[in-house]
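A.B. asks: sequence unavailable; structure follows:
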């Protein structure tokens, strides 16, 4: 575990570099509805979000929309040595950045849509996910796409798994309740913008 963590941490300064911020800002200007925020998630939001994980049992974690990887790196720091993180990203600029900057054998960066979680896990020969984490701005998605992503996410979770969703609007809550048996809501104040965290279980 120590060796793997050092591999990730040794790359982490790149994520605080000017290149990282420029890349994120440029893509926000190009695709504002895809990113949802002009700046990456704060460390406070990331820590609050990941505090919900049971890292001892998490063997497969799926992240939708990893962007420039600030949450991705923190997941890798906490994960078991034999666990796998599947990062599904639609934006080819972010995909290239993640593949270049994160050197960790547990990470699988997949260029594609969150709609393809079933196909992605099957192709990678992985079991159902322990956790799915998503920062996709669901409020900007077409109703059918949002519903399909939530349905597929629920169906690809283990029975004791959970989906963690962080959003800047509360409008996704009724949709989450439609697909999950239990939804708990937290509020991350120390973030620009303040964010809501939804912990969804079957």
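C.D. replies: Yes, it's here. These numbers were taken from a predicted model, which means no experiment stands behind them. Numbers count the residues shown, from 1 in each chain.
A.B. asks: from now on I want contacts and neighbour counts done on CA atoms only, so please keep to that.
C.D. replies: Will do.
A.B. asks: show me the strands in the protein, by range?
C.D. replies: 60-64, 84-89, 107-111, 129-134, 157-167, 182-188, 195-201 (DSSP state E).
A.B. asks: in TSV, list those along with distance to residue 7 and mean neighbour count.
C.D. replies: Below are these laid out as TSV (distance: least, CA to CA, whole Å; neighbours: other CA atoms under 10 Å):
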stretch	distance to residue 7	mean neighbour count
strand 60-64	19	24
strand 84-89	15	23
strand 107-111	12	18
strand 129-134	23	24
strand 157-167	26	21
strand 182-188	29	16
strand 195-201	29	21
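A.B. asks: against that first model, consider the following:
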């Protein structure tokens, strides 16, 4: 994939490129992870070069980055699984093979997103939505049934005394509360299908995640 488009940054259009990442991008991808996921997010969950090498060799179609002025501004990574092998109440480590995606199944039915990030400087430009749209296009091109993934709930920690995880999601869906990740995924067309407990070592989300999907509308 190599897509050229414009996004709005500081009130003006700037050219961006969404493409498959490769080994030459590894340092930029790791820096984007560092900027996108500061503490208390665990540093050990940032990509390393061995993981990135597995991404580009096992499923290059699922290894996307967004570039502005030669700089990696964000990335998105996925693998193909058979959704029946995993229940909705699953964890990131199992589905992502701890980030190495060695469990990628080319003949599976579901593209599973294991990471998406946009560095703070380029948030609210639409880049994240364009990355998601590009991964939807990969789902369609490969004739997969769906895109699936766990969304963090970083606003839940502050509300956990008032609501269960399910109640929290319901309040976000009703518009009463806002969650930066869940609300972003909703705007991208993703639909909640379950709650995962102990999904990821994520203090802000109290280790919960919302499993959210996008179904391929071109399959009968």
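C.D. replies: The structure has been received and is ready for your questions. Since the model is a prediction, treat every value here as computed from it, not as a measurement.
A.B. asks: what TM-score do we get after superposing?
C.D. replies: Remark: TM-score between the superposed chains equals 0.39 [TM-score structural alignment, normalised by the length of structure 1]; 113 aligned residues with a CA RMSD of 4.4 Å.
A.B. asks: re earlier: now distance to residue 23 of structure 1 too, for the strands of structure 1, in JSON lines please.
C.D. replies: Formatted as JSON lines, the strands of structure 1 follow (distance: least, CA to CA, whole Å):
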{"stretch": "strand 60-64", "distance to residue 23 of structure 1": "18"}
{"stretch": "strand 84-89", "distance to residue 23 of structure 1": "15"}
{"stretch": "strand 107-111", "distance to residue 23 of structure 1": "17"}
{"stretch": "strand 129-134", "distance to residue 23 of structure 1": "20"}
{"stretch": "strand 157-167", "distance to residue 23 of structure 1": "21"}
{"stretch": "strand 182-188", "distance to residue 23 of structure 1": "25"}
{"stretch": "strand 195-201", "distance to residue 23 of structure 1": "22"}
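A.B. asks: out of those strands, nearest to residue 45 of structure 1?
C.D. replies: strand 182-188 (5.8 Å; CA to CA).
A.B. asks: which outside residues touch that closest one?
C.D. replies: Strand 182-188 of structure 1 is contacted from outside by 44-45, 48, 176-177, 194-202, using CA atoms under 8 Å, 6 or more residues apart in numbering.
A.B. asks: separation between residue 122 of structure 1 and residue 86 of structure 1?
C.D. replies: With distances taken as CA to CA, to the nearest Å, residue 122 of structure 1 is found 12 Å from residue 86 of structure 1.
A.B. asks: right, I mislabeled it, should have said residue 174 of structure 1
C.D. replies: As judged by CA to CA, residue 174 of structure 1 and residue 86 of structure 1 stand 27 Å apart.
A.B. asks: then residue 167 of structure 1?
C.D. replies: Per CA to CA, residue 167 of structure 1 is found 20 Å from residue 86 of structure 1.
A.B. asks: so residue 13 of structure 2, which of the three states?
C.D. replies: At residue 13 of structure 2 the chain is in strand, as set by DSSP: H, G, I helix; E, B strand; the rest coil.
A.B. asks: one step back: will you turn the contacts of strand 182-188 of structure 1 into a markdown table that also has distance to residue 159 of structure 1?
C.D. replies: A markdown table is the format used below for the contacts of strand 182-188 of structure 1 (distance: CA to CA, whole Å):
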| residue | distance to residue 159 of structure 1 |
| --- | --- |
| 44 | 29 |
| 45 | 26 |
| 48 | 23 |
| 176 | 17 |
| 177 | 17 |
| 194 | 31 |
| 195 | 27 |
| 196 | 24 |
| 197 | 21 |
| 198 | 18 |
| 199 | 14 |
| 200 | 12 |
| 201 | 8 |
| 202 | 7 |
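A.B. asks: of all the strands of structure 1, which one is nearest residue 3 of structure 1?
C.D. replies: So among the strands of structure 1, strand 107-111 is nearest, using CA to CA, at 14.8 Å.
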